Every structure is written in structure tokens, then in C-alpha cells.
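Chemist: Here is my input; please provide its structure:
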Amino acid sequence: MQQDRLKNPHPWTYEIPLAVVLTLVLVAVLGVHGGRAVANLLAGGGWGWPAATQLFPSLPALMRGDAGAGLTDPGVVAGPEALTTWMSIASAVNLLGSLALGCVVYRRWGPNRLRGMASRAEAASLLGLPRLRRHRAVIRPDLHGKDPR
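Modeler: Predicted structure coming up:
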């Protein structure tokens, strides 16, 4: 019933899926760099984040196990095993968070969303004020129920 009230004449084209894919790629890249930063921090090297221009070029070296790739002064860096572990954990947490956020966004603004509630004025004009008052215990049982408060 809710879906029949409003038809959207504009079909979905490539823009929305492309934005979703690019956002997920960016989240994955930031997860990899966040995992590297945590691995280096736990190895005693401090928190290190690459410059914005080094986010994507340093990815191949990071995947090979170089924890200092893209950093200006890496200092002490984590080993390849710790780097891989923390990159995997951070990427998984980021992608699961993105999935949860995507579900919330889809339910809120997606095609199957609830189209809304009537305002007070709309309900009064549609149902009439006497009918609303007669059935107030059904409409708002928390305020007008049988149990006096």
C-alpha cells in the first residue's frame, strides 16, 4: 500500500551504485592504512598516517608487507605478520560498519521506506475531530487508556 502511493518516474542509473562502490573502496583503503597505523603503534613506532597523495600509491607496498610505505618518517615499523593481521581486522571492522550504515540508510531512504505519518491537521481533516476524540483510547492508549494516571 505504501509503495503504490508515490511512483518515482526516474529510474536508478549508474550514479548511485558507482557512489556506493567508490565509497566502499575508500573505506577499504582507509581501513588498510588504519590497520597499518595500529600495527606500527603497537610495535612502538607511534601513530603514522600517510599524506593524502600517498593513500593509493602506497597500497601495493603495504600489501607486500612494508609497514613504512607512504610514511615520511616511518621509524620503528611492525613486522609483516602483525601488519597483515591489523590491516585485516581494521578493514573488516570498517566494511562491517559500512554495511550496517548502508542497511540503516537503505531502510530510511530506500525504495521500501515508509512514506510518512499524517500531521495533526491532516488527521483532523480526514477523520474529523469528533471521531478522533471518540476513539482516542485506541489511537493513543498510553495517554487515554482505561488505566487512569
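Chemist: from here on, contacts and neighbour counts on C-alpha atoms
Modeler: Noted.
Chemist: helices or strands next to the lengthiest helix in the chain in the packing?
Modeler: Ranked by residue count under DSSP state H, the longest helix found in the chain is helix 80-109. If you count contacts as 3 or more C-alpha pairs under 8 Å, 6 or more residues apart in numbering; DSSP states H and E, helix 80-109 packs onto helix 15-42.
Chemist: thought Leu24 was touching Leu96?
Modeler: No. Leu24 is beyond contact range of Leu96, at 10.6 Å (criterion: C-alpha atoms under 8 Å).
Chemist: If you count surrounding residues, which of those two has more?
Modeler: Leu24 (16 against 12; other C-alpha atoms under 10 Å).
Chemist: want to put them side by side, so please do this one too:
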Amino acid sequence: MGALLLFVVGAHLGRGIANLLSAGWWEFPDRADLFISLPGLLEGDASAGLTATHPTVAPATVLWVCIAAVELVVLGLIVAGIRAGLRLWGPTRVQGVATRKEAERLLGRSRLRRHAAIVRPDLYGKGRRRA
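Modeler: As a prediction, this is how the structure comes out:
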């Protein structure tokens, strides 16, 4: 339902951008007219569902291009949100892995240098000299 609402709002946002670019004015429909005016809007009527009457509106081709551009951005945002959510909470998430900050604190360079004889006894053991 949220994605459907985003696409409907995206269509009206595209109409607003088309009217702003073509005719120089911006208007967004009332909440009650969001779904009612959608068929007229998708038929190419750039003034469908608007309360004020304007002498010029965007042509249908400009309207559809602007709506398509906004809908592609909305689709990209939805896909990015779903992907981020699945990465955090999805079935293929990595469980039990430390964050970058935790790994630096636990396995950072200073700790590795302090414990070099334990980590690499062949290189930094007690009886070895560095060449």
C-alpha cells in the first residue's frame, strides 16, 4: 500500500513539475483528489483534480515524460529501500559479524603490534631477530 501511495504521489509530483516547466505554475491536488484525479491525469490532462483554473497547462507529452522520470526515481528509491532492508533483516544477512568500529577496537593495528609474538611467532617470536 505504501508503494502504491508513493507511485500516486509521484504521478502528481510529475504533473506539478511538468506544469512548472511548461506553464510556470505549480499546484498539488487536495488529499481527497489524489486517487480520483489519477485517471484523468494518466490520460494526459494536466489540470485534472486541481481546484484553480489556469489558462495554460503542460502538453501531454511533457506531462508523460515528467511523470515517467519521477516514477523512475520513486521506483529506484523503493528498490534501494527494499534492498537495504533485506541486507539488514533479510534471510541472507550476515549474523554475528562485528561492525567496522568494533573490529578496529578489538583487532586494530595497535593491538596486533602488541600481540605480534602470539599472532606470528615465526616472524616476531622471542628468539628471532629482525633482519
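Chemist: Kindly provide the TM-score of these chains.
Modeler: Taking TM-score structural alignment, normalised by the length of the second structure as the basis, the two superposed chains have a TM-score of 0.73; 107 aligned residues with a C-alpha RMSD of 2.1 Å.
Chemist: So for stretch 70-84 of the second structure, what gets flagged as buried?
Modeler: For stretch 70-84 of the second structure, the neighbour count (16 or more other C-alpha atoms under 10 Å) marks 70-71, 74-75, 78 as buried.
Chemist: Just give me the closest of those to Val8 of the second structure.
Modeler: Glu71 (9.0 Å; C-alpha to C-alpha).
Chemist: What's the match for that closest one in the first structure?
Modeler: Using TM-score structural alignment as the criterion, Glu71 of the second structure maps onto Ser91 of the first structure.
Chemist: do the same with Ala52 of the second structure
Modeler: Using TM-score structural alignment, Ala52 of the second structure pairs with Asp73 in the first structure.
Chemist: Distance-wise, check that match relative to Leu126 of the first structure.
Modeler: Distance, Asp73 of the first structure to Leu126 of the first structure, using C-alpha to C-alpha, to the nearest Å: 69 Å.
Chemist: cool, and Ser58 of the first structure?
Modeler: Here the criterion is C-alpha to C-alpha. By it, Ser58 of the first structure lies 62 Å from Leu126 of the first structure.
Chemist: swap in Leu59 of the first structure?
Modeler: Counting by C-alpha to C-alpha - Leu59 of the first structure and Leu126 of the first structure are separated by 60 Å.
Chemist: Looking at those two, which one has more neighbours?
Modeler: Leu59 (17 against 12).
Chemist: which residues touch that one?
Modeler: Applying C-alpha atoms under 8 Å, 6 or more residues apart in numbering to Leu59 of the first structure gives the contacts 29, 69.
Chemist: So what does it match up with in the second structure?
Modeler: Aligned by TM-score structural alignment, Leu59 of the first structure pairs with Leu38 of the second structure.
Chemist: Count the neighbours of Ile16 of the first structure for me.
Modeler: Neighbours around Ile16 of the first structure, by other C-alpha under 10 Å: 10.
Chemist: Go ahead and flag the most central residue of the first structure.
Modeler: Geometric centre of the first structure, nearest residue: Leu101, 2.6 Å, by C-alpha atoms, centre = their mean.
Chemist: That one matches what in the second structure?
Modeler: By TM-score structural alignment, Leu101 of the first structure lines up with Gly81.
Chemist: residues in contact with Leu77 of the second structure?
Modeler: By C-alpha under 8 Å, 6+ apart, Leu77 of the second structure has no neighbours at all.
Chemist: brain fart, Arg136 of the first structure
Modeler: Counted by C-alpha under 8 Å, 6+ apart, Arg136 of the first structure has contacts His144.
Chemist: could you redo the last one with a cut-off of 10 Å?
Modeler: Each residue near Arg136 of the first structure by C-alpha atoms under 10 Å, 6 or more residues apart in numbering is listed here: 130, 142-145.
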